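**Student:** just the structure for this:
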Amino acid sequence: MTSQEPVSPPFAFPLQLDGHAGGRMRQLHEQLRAAILDRRLPAGAELPATRRVASAYGIARNTVIAAYDLLIAEGYVVPRAGAKAVVAELAAASVAARRAAKPRPLPLGLEDPRLNPLWRTPFLVSAAPRGLPPRSFRLGVPEHRHFPHEIWRKLSAHALRAWSRAPFSYPPSEGIGELREAIAQHVAFARAVACKADDIVVTSGAQQAFDLLARLLVTPGRTRVAFEEPGYPPVRAAMAAAGAQLVSIPVDDEGLCVERLPPDVKVVSVTPSHQSPTGVALSMRRRIALLEFARTHGAVVLEDDYDGEFRFGNRPLDALQTLDRDALVFYIGTFSKSLFPALRKGFVVAPAWARDALATVKHCTDSHGDAIAQATLAAFIREGHLARHVRRMRPIYAERREALLDGLRRHLADWFEPIPSEAGLHLAARIREPAHADAIYAKARVHVPGAMPAGEYSREPLPQPALTFGYGVIDAEEIGPALQRLARALAG
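**Tutor:** This next block holds a predicted model:
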């Protein structure tokens, strides 16, 4: 009796098949696909007969047929009438290969060359604190508990009903007419900004406004753009992404140091009403000087009035756009602070010479607006709800601001000096001994969560470090005890 010779396996590489039939089919398909991509099954190679594969691995023949059929459908295998199917040329399966293949991780410490290195630059966008308690010193977030939610709900339902009765269409990219008209009336009343509905382009928050203006005003590699130092990082990010040459200009108690602007700067970004993050207001002297600089040197000014509605104390200084007589100012506003961030509505008031071009940029990057949210906001403004909400919130924020100033004076005078500020939802205080800044920041993270070092807004080390406290989402009675705990920690 002769011994039976061992049967050779159908493939020259091992296969691992286990589990139920459906799982074995997927395993067979995935392992054969990987073998084709790795060229262990080269182009033109015949696939073994389905009966042979089924017998060798103890699986049903239909399982093998299903796996082969899937490879054929994906383009990895080519069927042949009356003959065995063969592996396709890899180029023919390239689309499927790209879908299936996972990107290979690069060694640690190496940057992926496929990514724009700009977005690995840490100074462009400040790191917002994560995991904060609901009531904290977080910056940039308004109070939600006093918002007229029921009014907003009714207006939103009305806008939805009106939309459902109208033919489907693409709303204008620059914003629906009702909202642009309402915004024009609002900024004229609240900030004495003279404009018409046609001057306004509605955006998805102030950040999209900065992106659109960067695309409009920056010639890559040539245009020099000046920023406040420290200043709002997302503006820098938008301009840097557009290829601008960034120029940092220091800030003091009068705001942007206009006299330090180089003559070849063509765009100046500024927060004149409530400097971000120090909170100072640009003095009238420097406002006039900035507009004169722009007129003399052919520059434009980006006026970011992100929380100018909330004023405490003296009459607010006129907006740069109000003082402008040469059509050099782009006025940027947002409803994230006066209403709520999730609304994602901002706007640009553009000079007449730039209106059409800005609308074209908006259309190319964001072809139409969200009609329902815009109609709701338009009605909210038109019916006076925005003005009433701002009037209601102003004394609430003023009380919190006073509690913060009182706590800094009573408990933390040895460590901090408040920076004069009369607007907005945050207040900054300089650290008296810069050498102690890192230790103070570490304790502040524990005892006044959400407060941010001003250095998070700066590309360079600040000569006078400061800590910025938000009071949008913390009650007045909570502020003093928190500052007292920080004082005890610093004294311990």
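**Student:** when you work out contacts or count neighbours from here on, use the C-alpha atoms and nothing else.
**Tutor:** Noted.
**Student:** where do the strands sit along the stretch 251-400 of the chain?
**Tutor:** Taking DSSP state E, counting those that start in this stretch, the strands of the stretch 251-400 of the chain run over residues 255-256, 267-270, 300-304, 329-334, 346-349.
**Student:** got TSV for these, with distance to residue 146 and mean neighbour count too?
**Tutor:** Shown next, in TSV, are those (distance: least, CA to CA, whole Å; neighbours: other CA atoms under 10 Å):
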stretch	distance to residue 146	mean neighbour count
strand 255-256	32	26
strand 267-270	30	24
strand 300-304	26	24
strand 329-334	19	24
strand 346-349	21	26
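**Student:** let me know which of those is the nearest to residue 119.
**Tutor:** strand 267-270 (20.7 Å; CA to CA).
**Student:** how many neighbours does residue 112 have?
**Tutor:** 11 (other CA atoms under 10 Å).
**Student:** correct me if wrong: it contacts residue 106.
**Tutor:** Yes: with contact defined as CA atoms under 8 Å, residue 112 counts as touching residue 106 (6.9 Å).
**Student:** would you turn the strands of the stretch 251-400 of the chain into JSON lines with distance to residue 221?
**Tutor:** Formatted as JSON lines, the strands of the stretch 251-400 of the chain follow (distance: least, CA to CA, whole Å):
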{"stretch": "strand 255-256", "distance to residue 221": "24"}
{"stretch": "strand 267-270", "distance to residue 221": "14"}
{"stretch": "strand 300-304", "distance to residue 221": "18"}
{"stretch": "strand 329-334", "distance to residue 221": "22"}
{"stretch": "strand 346-349", "distance to residue 221": "25"}
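**Student:** let's see this one next, to set against the first:
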Amino acid sequence: MDLIISLDGTGGTTVRVYSAIRQAIADGRLPAGHRLPASRVLAADLGVARNSVATAYERLAAEGYLVARTGSGTYVAPTRAAAVSRRAPADPLRARSGWTYAPLPTSGGAPAPRYDFRSGIPDAKLFPFESWRRLVAAELRLRAHDPGGYADPYGQPALRAAIARYLGYARSLRAEADDVLVTNGTQHALDLIGRVLLRPGDVVAVEDPGYPPARRLFESLGAAVVGVPVDADGLVVDALPDAARVVYTTPSHQFPLGRTLSVARRHALLEWAARRQVAVIEDDYDTEFRFSARPLEPLYGLDDIGRVLYVGTFSKTMLPSVRTGFVLAPAALRSALAAARQLGDGHGQIAVQAALARFIEEGQLARHVRRAGRAYADRRARIVAALGTLTGLDVIPSAAGLHVTALTGSPASGAAADPAGRSAAHPAESEAVSPARVVAAAAARGVAVEDLGLYGSDSTGFVFGFGAVDPALLDEGMAVFSEVLAGRRDT
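**Tutor:** Presented below is the predicted three-dimensional model:
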């Protein structure tokens, strides 16, 4: 890689080369141990005489900035390379006000906890890496002589067709390849939809409790986000704000409660959206893994006037690192969404999309979902059984997904409540248990569970993911959580 330095300043060429390299070392652009170009190469790059560069190198070496190693080259000395603090400008640039810019926590980077019950993380050990590696490698070989042009922002045609067919038999959706726009996952799809549909100040209705990244994304676009309560039948349609321009919902497996939007509510929501000309974003959150009952027909399949945008991802069925999702959009929005995609990141990874098309068409995705689903069903059953032995926790029934939610005996759990709002089933526990404190105490013992309160609303409880937990440690982890819960009640 070429070394780019500025030769602006006073003095002869040698002095300017010397000063530029010394400054690059001082401010950390040339770190300790970095190998500098040969004097001949750097001289050619800078358009100066080789002797000027060689003399500058000799002076820097004499002063301890560089070390010359015979037969190897010239390196930055470890004792002299240190980044210096830069003076902050008097009037620094600032991000616009109006929303929180702190990044949301992720599951990557830090070591996983011993008992990992975090939600939304699939088990990478269940994924057929060898099969996937062969498919990706084959696609890369096929593209060895690719002219290097840019691809279609809609996504690879083969993948769009494969997704349409997959949704036909997996979710009973009537879709064609032209209905599908490939994205880099759910968040990318929501961003594209928001940029196409929303203007600053528009109202977006979201579920409460709900999915924080979606709420924050809409806020980042300048929308006014309004939370709408969720009860045993899902999103409360009667509570939707009249001013809403967009409704975001997870009807088939509500996050984080896990409930399903009833048939009556589905029709009510579509009728409400039709009357007010509102767009409905249907996030089909992790419904591929089902453990009981047949799934209800998605809103997209019930919609006959083009109000629903159906969003899906392969982050749970495969891996988050695959970074591939999709949106089924009404015909009137497709070109706008593709244009927004093209303006943002152009297009997705061609080889990955082509490999995923083959992965689906060869039946490997369906086999993986079945195999992983059996493993997840066992883990889910063990967690539900363990929670069933804990006094004061009410498990919310759910038929799909990668997590289980338990309420701390609150009225929202379905138990009768007294006038003070306490659960008649567990009057003492609802006052004694602080989920935030339990979560913190559990974390100190290596158990990672989530506080339901982090997702909004007045409901209190815990969210237990079962995708990432080691099945050999699951029962032990639940036992530790039980001890922590009992201990917090006693304090």
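**Student:** that older thread, ok, which of the strands of the stretch 251-400 of structure 1 comes nearest residue 442 of structure 1?
**Tutor:** strand 255-256 (27.9 Å).
**Student:** what does that closest one correspond to over in structure 2?
**Tutor:** Counting by TM-score structural alignment, strand 255-256 of structure 1 pairs with residues 234-235 of structure 2.
**Student:** ok, now stretch 151-160 of structure 1?
**Tutor:** Against structure 2, stretch 151-160 of structure 1 falls on residues 131-140 (TM-score structural alignment).
**Student:** tell me which residues are up against the matching stretch.
**Tutor:** 351, 352, 354, 355, 358, 359 (CA atoms under 8 Å, 6 or more residues apart in numbering).
**Student:** which other helices and strands contact the longest helix seen in structure 2?
**Tutor:** Determined from DSSP state H, the single longest helix within structure 2 is helix 364-388. Where contact means 3 or more CA pairs under 8 Å, 6 or more residues apart in numbering; DSSP states H and E, helix 364-388 of structure 2 is packed against strand 394-395, strand 403-407, helix 474-490.
**Student:** now it on structure 1. Mean distance?
**Tutor:** Per the superposition on structure 1, helix 364-388 of structure 2 and its aligned residues are separated by 0.7 Å on average (mean CA distance after the TM-score superposition for structure 1).
**Student:** could I get the contacting residues of the residue nearest the centre of structure 1?
**Tutor:** Structure 1 has residue 207 as the residue nearest its centroid, 6.7 Å off, counting by CA atoms, centre = their mean. By CA under 8 Å, 6+ apart, residue 207 of structure 1 lies in contact with 234, 235.
**Student:** any idea how far the aligned residue in structure 2 for it lies from residue 193 of structure 2?
**Tutor:** Aligned by TM-score structural alignment, residue 207 of structure 1 pairs with residue 187 of structure 2. For residue 187 of structure 2, the distance to residue 193 of structure 2 equals 10 Å [CA to CA, to the nearest Å].
**Student:** before we move on, what about residue 185 of structure 2?
**Tutor:** 13 Å.
**Student:** neighbour-wise, which of the two wins?
**Tutor:** residue 193 (24 against 21).
**Student:** count of neighbours near the nearest residue to that one once chain neighbours are set aside?
**Tutor:** Using CA to CA, 6 or more residues apart in numbering and skipping the chain neighbours, the partner closest in space to residue 193 of structure 2 is residue 337 (6.8 Å). Residue 337 of structure 2: 24 surrounding residues under other CA under 10 Å.
**Student:** next up, the contacts around residue 337 of structure 2.
**Tutor:** Contacts of residue 337 of structure 2 by CA under 8 Å, 6+ apart are 181, 192, 193, 196.
**Student:** could you do residue 61 of structure 2 as well?
**Tutor:** 67, 68.
**Student:** ok, average deviation of whichever helix or strand residue 161 of structure 1 is part of from structure 2?
**Tutor:** Element membership for residue 161 of structure 1 (DSSP states H and E) is helix 149-165. After superposition onto structure 2, helix 149-165 of structure 1 sits on average 1.3 Å from its aligned residues (mean CA distance after the TM-score superposition for structure 1).
**Student:** can you pull the buried residues of that helix?
**Tutor:** 152, 155, 156, 158, 159, 160 (16 or more other CA atoms under 10 Å).
**Student:** how about stretch 275-293 of structure 1?
**Tutor:** In stretch 275-293 of structure 1, counting by 16+ other CA under 10 Å, buried: 275-283, 286-287, 290-291, 293.
**Student:** and of these, the nearest to residue 245 of structure 1?
**Tutor:** residue 293 (18.6 Å).
**Student:** show me what that closest one aligns to in structure 2.
**Tutor:** Under the alignment by TM-score structural alignment, residue 293 of structure 1 pairs with residue 272 in structure 2.
**Student:** contacting residues for that match?
**Tutor:** Residue 272 of structure 2 neighbours (CA under 8 Å, 6+ apart): residue 237.
**Student:** and it, how far from residue 240 of structure 2?
**Tutor:** 9 Å.
**Student:** ok, residue 475 of structure 2 next?
**Tutor:** Distance from residue 475 of structure 2 to residue 240 of structure 2, by CA to CA: 41 Å.
**Student:** okay, these two: which has more neighbours?
**Tutor:** residue 240 (20 against 16).
**Student:** spatially nearest residue to that one (excluding sequence neighbours)?
**Tutor:** Counting by CA to CA, 6+ apart, residue 240 of structure 2 lies nearest to residue 228, which is 6.2 Å off, once chain neighbours are set aside.
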